[in-house]
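Student: need a structure here:
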Amino acid sequence: MKILITGGAGFIGSAVVRLAVGRGHDVVNLDALTYAGCLENLAPVKGAPGYAFEKVDIRDRAELDRVFAEHRPDVVMHLAAESHVDRSIDSPGTFIETNINGTYNMLEAARAYWVGAGRPEGFLFHHISTDEVYGTLGATGRFSEITPYAPNSPYSASKAASDHLVRAWHETYGLPVVLTNCSNNYGPYHFPEKLIPVVILNALAGKQLPIYGDGSNVRDWLYVEDHADALLLVLEKGKIGRSYNIGGENECSNLDLVKTLCAILDEKRPKNDGSYADQISFVTDRPGHDARYAIDPTRIREELGWRPSVTVEEGLAKTVDWYLDNTDWWQALLDRAGVGTRLGKAS
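Tutor: Presented below is the predicted three-dimensional model:
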C-alpha cells in the first residue's frame, strides 16, 4: 500500500512509519514539525525506497489537497495531533485548532480525493485517538468501544470531538473510516516532556523525580512498537466503520511505575550512593487529573487476533536501555519550548 501518515515525525507516528517502511509499504509522511516533531526519529528510513516527507500543517487545507493530488495514497493514517495534557491546560486554543479543525481539514481533503478518484475500493481513513476520551474510571471496570465519552481535559475533549467528526463523515458522506483508541504509549523516541522520559532523564541528571499528587493515578501502559503493529493490523483487516481499543494489558500506578524505573536504573547505571528512588518528589497534582484508565481489548483480540507482546517490565527495561544508548537524540531536545518546565498550572 501507499500510506499517507500524518504526524509521522512524532513519537507514535514515527514508530508507525518505521514499521510500515520496514514491511515494504510506500509511505508519505506529513508533519508540520512543531516542537515535538523530530526528523531524527526517522533516521532508520531516510533514503528508503518509497518513502517521502512533506512538511505540511494539517490546518492548511490547500496544502493537504496538493499532497493528496501529488501522492495519490491508497489509505490514510491520521496521527497528527497536539497530545500533552499539561500543555492543553495552558494553551487550549492550539488543541482546538489542530485536533478539531485539523481533523476536519483532513476529512474534507480525504473525501474530496476519494470522490474525485471514483470512490476506489480499499480506500480507508484510519483515525488514531486516545482512551482519554472516555474520562476516568474508579477502582474497577475497563473502557470498551461502547463506553460513553466523558473527556475531562482540553486535550481529551479535542480528541473526542475529532472522533465524532470521523464517525459523522462516515455516516453522512460514506467515507470509509476506522478508529482506534489507545492507552498510554511509551518506548524509544518518546519526547522528553512525558512521565517516563522525564523520570529517566531527571534521574540521570540528579534532579527530583516529580510525581503528581500521591502517585496513585493508574494507567495502562502500551509499548509503542506494539501499538504500531496493532495500527497496521487494523488498517489492513479492521472492519469499516468500526472502532478498536488498543491496550497494553499493563496497569500500573504512577508511583509504582517510577519505582520500577528507578530499580532498572539502579541496576543499569548505579549511583555512587543510594537509589534513584531517593530523588522521588511529590508535587501539586494536575487540575482535573483522571484517576484511572484501563482498556478492555476484547474486540481487537477476538476479531483481529492481536495482543501486546511486551510486558511493562520488559518494555521499561528496553526503554531505559534506549535512552542510555541515545544521549545525542534527547540532549538535542532539552532546549525546546516547555521541556524541563512544569506546565499545566494555568487553572
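
Student: for the rest of this, base every contact and every neighbour count on C-alpha atoms.
Tutor: Will do.

Student: number of residues surrounding the residue lying closest to residue 185 once chain neighbours are set aside?
Tutor: Distances taken as C-alpha to C-alpha, 6 or more residues apart in numbering place residue 222 nearest to residue 185, at 4.7 Å, with adjacent residues excluded. Residue 222 has 26 neighbours, counted by other C-alpha atoms under 10 Å.

Student: so residue 222 sits in a strand?
Tutor: Yes. The assignment for residue 222 by DSSP: H, G, I helix; E, B strand; the rest coil puts it in a strand.

Student: I'd say it and residue 186 touch.
Tutor: Yes. Residue 222 is within contact range of residue 186, at 6.4 Å (criterion: C-alpha atoms under 8 Å).

Student: what comes up buried for the longest helix anywhere in the chain?
Tutor: Using DSSP state H to define each element, the chain has its longest helix at helix 154-173. Buried residues in helix 154-173, counted by 16 or more other C-alpha atoms under 10 Å: 154-163, 165-167, 169-170.

Student: and of those residues, the nearest to residue 203?
Tutor: Using C-alpha to C-alpha, residue 155 comes nearest to residue 203 of the buried residues of helix 154-173, at 27.9 Å.

Student: does the closest one touch residue 92 like I think?
Tutor: Yes. If you go by C-alpha under 8 Å, residue 155 and residue 92 touch, sitting 7.4 Å apart.

Student: tell me the helices and strands packed up against the helix or strand in which residue 110 is found.
Tutor: In this assignment (DSSP states H and E), residue 110 forms part of helix 102-116. Secondary-structure packing of helix 102-116 (3 or more C-alpha pairs under 8 Å, 6 or more residues apart in numbering; DSSP states H and E): helix 61-71, helix 154-173.

Student: where do the strands sit along the stretch 1-150 of the chain?
Tutor: Secondary structure of the stretch 1-150 of the chain, counting by DSSP state E, counting those that start in this stretch: strands at 2-6, 26-31, 51-55, 75-78, 124-130.

Student: follow-up on the earlier one: and the angle from the longest helix of the chain to helix 102-116?
Tutor: Interaxial angle, helix 154-173 versus helix 102-116 (axes from the mean of the first three to the mean of the last three C-alpha atoms, to 10 degrees): 20 degrees.

Student: next up, for comparison:
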Amino acid sequence: MTIAYLDRTVHETDGEPKPNGGVSTLSKSIDLQGSVETGDKTTIASKDFGGLYSTKPLALIKPAGSDDVSRVIKAASRIPRMTVAARGNGHSINGQAMTNGGLVIDMRSTEENHFRLLNINGSFFIDVSGGALWENVLTRCVSRFGLAPRSWTDYLSLTVGGTLSNAGVSGQAFRYGPQISNVTELEIITGKGDITVCSETRNPELFFGSLGGLGQFGIITRAMVKLQPAPDMVRWIRVVYTEFDEFTRDAEFLVSRDDGESFDYVEGFVFCNNDDPVNGWPSVPLDPVHGFNQGIIPQTGASVHYCLEVAFHYQKGDHPSNVDKVIIFFV
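Tutor: This is a model prediction of the structure:
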C-alpha cells in the first residue's frame, strides 16, 4: 500500500503548535504494508486508561511489521514538529500513548509477527512481538509448550513492549526480578527509524537504555523472553491485616527467605474497610466458593486494611505433604 506523506499545517497559539488542515498530499510517498486511519477512526487513540487527557492525533498507523514502523518514523522526522507515539493497549495514565496532532502507531497490529520457541543450551526463550499481549503469550506458551515467562505484571492485558518500556513488576519480582531482568534480546526502532537488534553484548547501551526507558530510546518491536516450566497446580492464599507494621514485617520476611521454602509469589496491597465495589472488600475478589468474610476482621475502626497475596507452585509429581509443609510455617 502506498500512502501520501503525512503533513500538517500549524499555527501558533500561546507557543503551542495546533493542527490545521489535517492530512495533505506531498510529492513523496512511503510504502506501507499496513494501514493508515484518519478522522473518526482515530478515536481510540485519543484517550488512554488514565482518562485524564484527550488529544486528537493526525492519524492512527496500523503497521504490518517493523519495516512499517521504521518508515513512519523516518517520514515523521522530516516533517517539522511532527510527533510520534507508540500505543500498546493504551494503559498509560498521563497520555504517554497519545500525541496531539501527531502520529500514533498501534503496536497491537503486529502481535502475530513473532512467536517462536528457542532452546539455547538447554534454556528456553520465547521470541515474541512487542505488540503481543502478555495474557496471550502466557496462554500460548503454556498450552503449546508447558512453559511460562518467569516474571509478570498484575494485569496481563498489556503489551510486551509496553511493560518492558517501564519495568514489569509483580509478585515474582522478589525472586526473578522485574520483567526487564528476564529479557535477553530486543529489536528496537530508534528515533531515526533504524531497525536495531540489541542485547547485553550487542549494542548494550541501547539494550539497557530501552529496558525501562519509557520509550525514550526507541520502540520495542520484538523481545526474547526467558521461560521456565509452568506449574501444574497453584495454592493461592490471601491474608488480611489491620496493622501496617505487621503487614510489612511479614512481607519482608517472606521475600527475604533463602531456605528454599519461600512462596513463588508474594505481593501486598491496600483496600478500604468498606463495601465499596471499587476500593473496598468487593475489590478483593476470590473464587466464588471462597468468599471474603469481612466479619472475622477485628473492627478496629481503621479506614484501610492491608492484604498479602501469596502463592506456591506445584507439579503433579510433588508429594501432597509438601503442600502442607509449606503452608504450616505461614500459619
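
Student: what TM-score do the two superposed chains give?
Tutor: With the length set by TM-score structural alignment, normalised by the length of the second structure, the two chains reach a TM-score of 0.24; 142 aligned residues with a C-alpha RMSD of 7.0 Å.

Student: ok and the longest helix of the first structure relative to strand 124-130, angle-wise?
Tutor: Using the same axes, to 10 degrees: helix 154-173 of the first structure against strand 124-130 is 160 degrees.

Student: from the contact counts, what lies against helix 154-173 of the first structure?
Tutor: Using 3+ C-alpha pairs under 8 Å, 6+ apart: helix 154-173 of the first structure touches helix 85-90, helix 92-95, helix 102-116, strand 124-130, strand 177-182.

Student: now for the ones you listed, which one comes closest to residue 236 of the first structure?
Tutor: Across these, residue 236 of the first structure has its closest neighbour in strand 124-130 (9.4 Å, C-alpha to C-alpha).

Student: quick one: buried residues of that closest one?
Tutor: Buried residues in strand 124-130 of the first structure, counted by 16+ other C-alpha under 10 Å: 124, 125, 126, 127, 128, 129, 130.

Student: ok, of those residues, which one's closest to residue 298 of the first structure?
Tutor: Checking the buried residues of strand 124-130 of the first structure one by one against residue 298 of the first structure (C-alpha to C-alpha), the nearest turns out to be residue 130, at 16.7 Å.

Student: quick one: contacts for the nearest residue to that closest one once chain neighbours are set aside?
Tutor: Spatially, and ignoring its direct neighbours in sequence, residue 130 of the first structure is nearest to residue 181 (4.4 Å; C-alpha to C-alpha, 6+ apart). The contact partners of residue 181 of the first structure, by C-alpha atoms under 8 Å, 6 or more residues apart in numbering, come to 128, 129, 130, 131, 243, 244, 245, 246.

Student: for the fifth one, which non-adjacent residue is closest in space?
Tutor: Going back to what we said before, that points to residue 243 of the first structure. Excluding the flanking residues, the one nearest residue 243 of the first structure by C-alpha to C-alpha, 6+ apart is residue 179, at 4.5 Å.

Student: what of the second one?
Tutor: Nearest non-adjacent residue to residue 129 of the first structure, counting by C-alpha to C-alpha, 6+ apart: residue 181, 4.6 Å away.

Student: residue 77 of the first structure and residue 200 of the first structure, how far apart?
Tutor: Relative to residue 200 of the first structure, residue 77 of the first structure is positioned 30 Å away (C-alpha to C-alpha, to the nearest Å).

Student: who has more neighbours out of these two?
Tutor: Neighbour tally, residue 77 of the first structure and residue 200, criterion other C-alpha under 10 Å: the higher count belongs to residue 77, 25 against 22.

Student: so that one touches residue 125, yeah?
Tutor: Yes. Contact between residue 77 of the first structure and residue 125 holds when scored by C-alpha under 8 Å: they sit 6.2 Å apart.

Student: what sits in contact with each of the two?
Tutor: Common neighbours of residue 77 of the first structure and residue 125, using C-alpha under 8 Å, 6+ apart, do not exist here.

Student: how about the helices in the stretch 151-300 of the first structure?
Tutor: With DSSP state H, counting those that start in this stretch as the criterion, the stretch 151-300 of the first structure has helices at 154-173, 195-205, 224-237, 254-268, 298-304.

Student: could I get the ones you listed as TSV with distance to residue 115 of the first structure?
Tutor: Listed next are the helices of the stretch 151-300 of the first structure as TSV, based on distance: least, C-alpha to C-alpha, whole Å:
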stretch	distance to residue 115 of the first structure
helix 154-173	10
helix 195-205	43
helix 224-237	20
helix 254-268	47
helix 298-304	29
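
Student: out of those, which comes closest to residue 71 of the first structure?
Tutor: Checking the helices of the stretch 151-300 of the first structure against residue 71 of the first structure by C-alpha to C-alpha gives helix 224-237 as the closest, at 18.7 Å.

Student: and the closest one, which residues are buried?
Tutor: Buried residues in helix 224-237 of the first structure, counted by 16+ other C-alpha under 10 Å: 224, 225, 226, 227, 228, 229, 230, 231, 232, 234, 235.

Student: packing partners for it?
Tutor: Judged by 3+ C-alpha pairs under 8 Å, 6+ apart, the packing partners of helix 224-237 of the first structure are helix 11-22, strand 177-182, strand 184-186, strand 243-246, helix 298-304.

Student: format those as CSV; extra columns: distance to residue 65 of the first structure.
Tutor: As requested, those are exported to CSV (distance: least, C-alpha to C-alpha, whole Å):
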stretch, distance to residue 65 of the first structure
helix 11-22, 21
strand 177-182, 19
strand 184-186, 31
strand 243-246, 26
helix 298-304, 33
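
Student: surely residue 103 of the second structure touches residue 61?
Tutor: Yes. Residue 103 of the second structure lies in contact with residue 61 (C-alpha under 8 Å); the separation is 6.9 Å.

Student: any idea how far apart the tips of stretch 251-270 of the second structure sit?
Tutor: Note: stretch 251-270 of the second structure ends 13 Å apart using C-alpha to C-alpha.
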